[in-house]
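>>> Give me coordinates for this.
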Amino acid sequence: MQVYTEKQRVFLSNLEKVVFNFTASRIACEQTKFRIILIDEPGKQNTSIDDLMNNVIFRKSNFAGRNFGAEEVVKLLTAPIDKFPLWIKIRLGEDMVCELSISKRFRPFRELLHQETGHPPFCLCE
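Model prediction:
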């Protein structure tokens, strides 16, 4: 069993909520596979944490053609000092893999977008 920080547990819980809502509870989050799609945001200000994640974790070769489990998603998308992608758009791909289009800007939990959904930073896309 993975040991998580408090914020990582909330992030995983939010991922589970959005997968449950998105798949109409047909697929358990533990069984779901995820594909991470990195979205560049030209003209947006990056922090040193953003630069660190981009240079170390988010090299295209780390993600090309790969699917990940929920625990791997939490580990990959947690920046130092519990910062997370500013937003994550989720949609179900044709191959029944959840596609996570993510912001490459990392912020503290209180600053994440989509707080109103009850599962920040996730936003459902049809």
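>>> drop to CA atoms for contacts and neighbour counts, all remaining ones
Noted.
>>> tell me what the helix or strand hosting E71 is packed against?
E71 is part of helix 70-76 when elements are defined by DSSP states H and E. Using 3 or more C-alpha pairs under 8 Å, 6 or more residues apart in numbering; DSSP states H and E as the contact criterion, the elements in contact with helix 70-76 are helix 6-22.
>>> what helices or strands is the helix it packs on leaning on?
Against helix 6-22 (3+ C-alpha pairs under 8 Å, 6+ apart) you get helix 70-76, strand 122-124.
>>> structure for this one too, so we can compare:
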Amino acid sequence: PKPEVKVEKITENIFFLINSSKIRASQEGKVAAIVDYMKRNPGATVVVTGYADKATGTSRYNKTLSERRAKAVGDALLDAGISADRISMSGKGDSEQPFVQNDDNRVVIMIAE
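You can find the predicted model right below:
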């Protein structure tokens, strides 16, 4: 039997400006890196999770903002030819803060494996 090849996972963090879900040009290379990984690994899937910082906005607004951020990144993956059934999207709002620095929590974290 052919030995199973374990593919290393890849993580990219897409950072956003305050109150924005627009992917900035400076972050597009990170999306491209995930697209490249997904194309080289046709069995891979990607989890796209949006966040918002706790210091601004209400919890309700931040939940919606984080979902818009995740959708923007997910749509960019779709536009690049990644199949929808390989993409999982969600928004955590400000209920989770993955980074210590407040502004860094204006982020979408993509994990592909």
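>>> TM value for the aligned chains?
The TM-score (TM-score structural alignment, normalised by the length of the second structure) is 0.34; 72 aligned residues with a C-alpha RMSD of 4.9 Å.
>>> could you point out which element follows the helix holding E71 of the first structure?
For helix 70-76 of the first structure, the following helix or strand on the C-terminal side (DSSP H and E) is strand 84-85.
>>> just to revisit the earlier point, same list, the helices and strands packed on helix 6-22 of the first structure, but as CSV with mean neighbour count and distance to F84 of the first structure please.
As requested, those are exported to CSV (neighbours: other C-alpha atoms under 10 Å; distance: least, C-alpha to C-alpha, whole Å):
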stretch, mean neighbour count, distance to F84 of the first structure
helix 70-76, 16, 9
strand 122-124, 20, 11
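>>> where's E67 of the second structure relative to G74 of the second structure, distance?
In this view, E67 of the second structure and G74 of the second structure are 10 Å apart by C-alpha to C-alpha, to the nearest Å.
>>> intersection of neighbour lists for these two?
Counting by C-alpha atoms under 8 Å, 6 or more residues apart in numbering, the contacts common to E67 of the second structure and G74 are M89.
>>> what's around N14 of the first structure, how many residues?
Neighbour count for N14 of the first structure, taken as other C-alpha atoms under 10 Å: 18.
>>> so how far is V74 of the first structure from it?
11 Å.
>>> picking that back up, could I get the helices and strands packed on helix 6-22 of the first structure in a markdown table, plus columns for distance to L92 of the first structure?
Formatted as a markdown table, those follow (distance: least, C-alpha to C-alpha, whole Å):
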| stretch | distance to L92 of the first structure |
| --- | --- |
| helix 70-76 | 15 |
| strand 122-124 | 9 |
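>>> just so I know, which of those lies nearest I90 of the first structure?
Ranking those by distance to I90 of the first structure, with C-alpha to C-alpha as the measure, places strand 122-124 first at 5.2 Å.
>>> Sweet, I'm off.
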